[in-house]
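> sequence plus the predicted model coming up.
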Amino acid sequence: MSLIQVLPLAIVMIAGPQILSPIFLATSEQWRKNSAAYVFGASLSISLVVVVAYLLGNSLGGGGGGLLGASAQQLLYLVVLVLLLYAAVETYRKRNVSEPPKWMGKLTSASPRFSFRLGFLLLGFFPTDIVTSISVGTYLAANGDPVTDAAGFVLLTLFILALPSLGVLVLGERAEAALPKIRDWMNDNSWIISEVVIVLFVVLTLQNLLG
């Protein structure tokens, strides 16, 4: 069940400037290279954080086989819970940020190198994203599940990030006309979806912690 449980957190990963950026890049001058570079940068940083968190979780006793034994499992669940609550507070605190950052206006003339760095930093080290990736890694470690169970979470996140460029590739001008409307909707409502997903994962973590 672990794979199914962590998949919804992909929605939390892309909420905010993380999904708004590829929408801008999909209409940039070098949109193919920029979009690919953004997704590639994101894939490296997300995977890095998840794997490091998983290894640290295992070393502390994830699944009962770490240095501290099975008793550390409860500690790992507590860590996951604290991280998720922090993500929920951060998401709620920024719910009224209706305008994207000013630097996003420059993405239409961005270079692939800049797009790669942006994807790497946003998806790897944006506060809610690093918290979410760490939560996934430690959650899998606490359950004694293989780190490969995070592959679905990573791939789904990357697929959503690639959707704007895939839309332009398939639909052309129709997608370019629709993207600004999608961008505005995501900017206004994505925090609600993120909060629902976080609450569901908090409930799952509490069940494991108390059960």
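Perfect, thanks for sending it. What you see is a predicted model, and the numbers here were worked out from it, not measured in a lab.
> please make it C-alpha for all contacts and neighbour counts, starting now.
Noted.
> tell me where the protein has strands.
Here the chain has no strands by DSSP state E.
> what number of residues lie near Ser71?
14 (other Cα atoms under 10 Å).
> again but with Met1, I slipped
Neighbour count of Met1, defined by other Cα under 10 Å: 7.
> distance check, it against Leu140.
10 Å (Cα to Cα, to the nearest Å).
> need the nearest residue in space to Leu3, chain neighbours excluded.
Asp149 (5.3 Å; Cα to Cα, 6 or more residues apart in numbering).
> from Leu118, how far out is the one you found?
In terms of Cα to Cα, Asp149 sits 26 Å off from Leu118.
> could you do Val199 as well?
As judged by Cα to Cα, Val199 and Leu118 stand 28 Å apart.
> between those two, which is the more surrounded one?
Leu118 (20 against 14).
> contact partners for that one?
By Cα atoms under 8 Å, 6 or more residues apart in numbering, Leu118 lies in contact with Tyr38, Gly41.
> how near is Ile160 to Ile11?
In this view, Ile160 and Ile11 are 8 Å apart by Cα to Cα.
> again with Tyr54
Using Cα to Cα, one gets 20 Å for the distance from Tyr54 to Ile11.
> next up, a second structure to put side by side with the first:
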Amino acid sequence: MSLVQVLPLAIVMIAGPQILSPIFLATSEKWRANSTAYVFGAFLSISLVVGIAYLLGNSFGGGGGFLGASAKQLLYVVVLVLLFYAAVDTYRKRNVSEPPAWMGKLTTATPRFSFRLGFLLLGFFPTDIVTSMSVGTYLAANGAPVTDAAGFVLLTLFILALPSLGVFVLGERAETTLPKIRDWMNGNAWIISEAVILLFVVLTLQNLFG
């Protein structure tokens, strides 16, 4: 059940510059190499943060396979704090209608730059690091294997790869379609993110008091 519960948080991971960047990269000169490098960088950083959070969560168990009751409750509280921070940060940035100026340079980006961008955005962007930590600690609190995070990571990467897949399938038509998707995501993604965070808060509260 843990896998199904953490999957929706992939939507929170990609809201904002995280999904806008691969849209720009998909229309760059070296779009194949740039998009691949971006997704690979994201894979490494997300996996790293989730893994560290999971190990830290399991350390409360004193070496046993599962956490004690008090340790579980503490981890659930940590997850709730992280989620509330993510909700506040998402709401605070809801009116940011224009992408950062540096995104305009992505059409001439290099694979090396794209890799660094994917690694930093998906691993250390405030909302993303909080979300990945929430997933890792949540799985640890439930005594679930860290492999249950694989679906969360893969779904996040799949969404990030969609712009380049769209170019591959649609060809030149993607040049008119992607900007429309970008504008919609930029204006409405925060609402979806807040809904997903609220859902995860409810699930965590049920585990905490159930």
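Right, received. Where do you want to start? Please read all numbers here as calculations on a predicted model, not as lab measurements.
> surely Thr157 of the first structure meets Ala15?
No - the criterion here is Cα atoms under 8 Å, and Thr157 of the first structure misses it with Ala15 at 10.4 Å.
> which one's more surrounded, those two?
Thr157 (25 against 21).
> circling back: hmm, Met1 and the residue nearest to Leu3 of the first structure touching each other?
No - if you go by Cα under 8 Å, Asp149 of the first structure and Met1 don't touch, sitting 9.6 Å apart.
> residues near Gln207 of the first structure, how many?
11.
> re earlier: residues that sit against both of Asp149 and Met1 of the first structure, list them.
Counting by Cα under 8 Å, 6+ apart, nothing touches both Asp149 of the first structure and Met1.
> mind listing the helices for the first structure?
For the first structure, applying DSSP state H gives helices covering 2-6, 9-14, 17-25, 31-60, 72-93, 112-125, 127-143, 151-171, 173-210.
> any chance of the ones you listed in JSON lines, plus distance to Glu99 of the first structure?
Shown next, in JSON lines, are the helices of the first structure (distance: least, Cα to Cα, whole Å):
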{"stretch": "helix 2-6", "distance to Glu99 of the first structure": "29"}
{"stretch": "helix 9-14", "distance to Glu99 of the first structure": "16"}
{"stretch": "helix 17-25", "distance to Glu99 of the first structure": "10"}
{"stretch": "helix 31-60", "distance to Glu99 of the first structure": "21"}
{"stretch": "helix 72-93", "distance to Glu99 of the first structure": "14"}
{"stretch": "helix 112-125", "distance to Glu99 of the first structure": "17"}
{"stretch": "helix 127-143", "distance to Glu99 of the first structure": "18"}
{"stretch": "helix 151-171", "distance to Glu99 of the first structure": "19"}
{"stretch": "helix 173-210", "distance to Glu99 of the first structure": "8"}
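> among these, which is nearest Lys102 of the first structure?
Lys102 of the first structure lies closest, by Cα to Cα, to one member of the helices of the first structure: helix 17-25, at 11.0 Å.
> the closest one vs the second structure, average distance?
Helix 17-25 of the first structure, aligned to the second structure and superposed, deviates on average by 0.1 Å (mean Cα distance after the TM-score superposition for the first structure).
> quick check: angle from that helix to helix 127-143?
Angle of helix 17-25 of the first structure versus helix 127-143, following axes from the mean of the first three to the mean of the last three Cα atoms, to 10 degrees, is 120 degrees.
> helix 17-25 of the first structure: how far from the chain's middle?
13 Å (Cα atoms, centre = their mean, to the nearest Å).
> which residues are contacting it?
With Cα under 8 Å, 6+ apart as the test, helix 17-25 of the first structure has contacts from 31, 34-35, 38, 100-101, 104-105, 107-108, 110, 119, 122-123, 160-162, 164-165, 179-180, 183, 186-187.
> PyMOL command to pick out the buried ones of these?
Typed into PyMOL, the line below selects the buried ones among those, using 16 or more other Cα atoms under 10 Å:
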select buried, resi 31+34+35+38+107+108+110+119+122+123+160+161+162+164+165+179+183+186+187
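> could you report the neighbour count for Val88 of the second structure?
Around Val88 of the second structure there are 13 residues (other Cα under 10 Å).
> nope, Arg93 of the first structure is what I meant
Summarising burial for Arg93 of the first structure: neighbours were counted as other Cα under 10 Å, giving 11.
> also Asn58 of the second structure?
Asn58 of the second structure has 25 nearby residues by other Cα under 10 Å.
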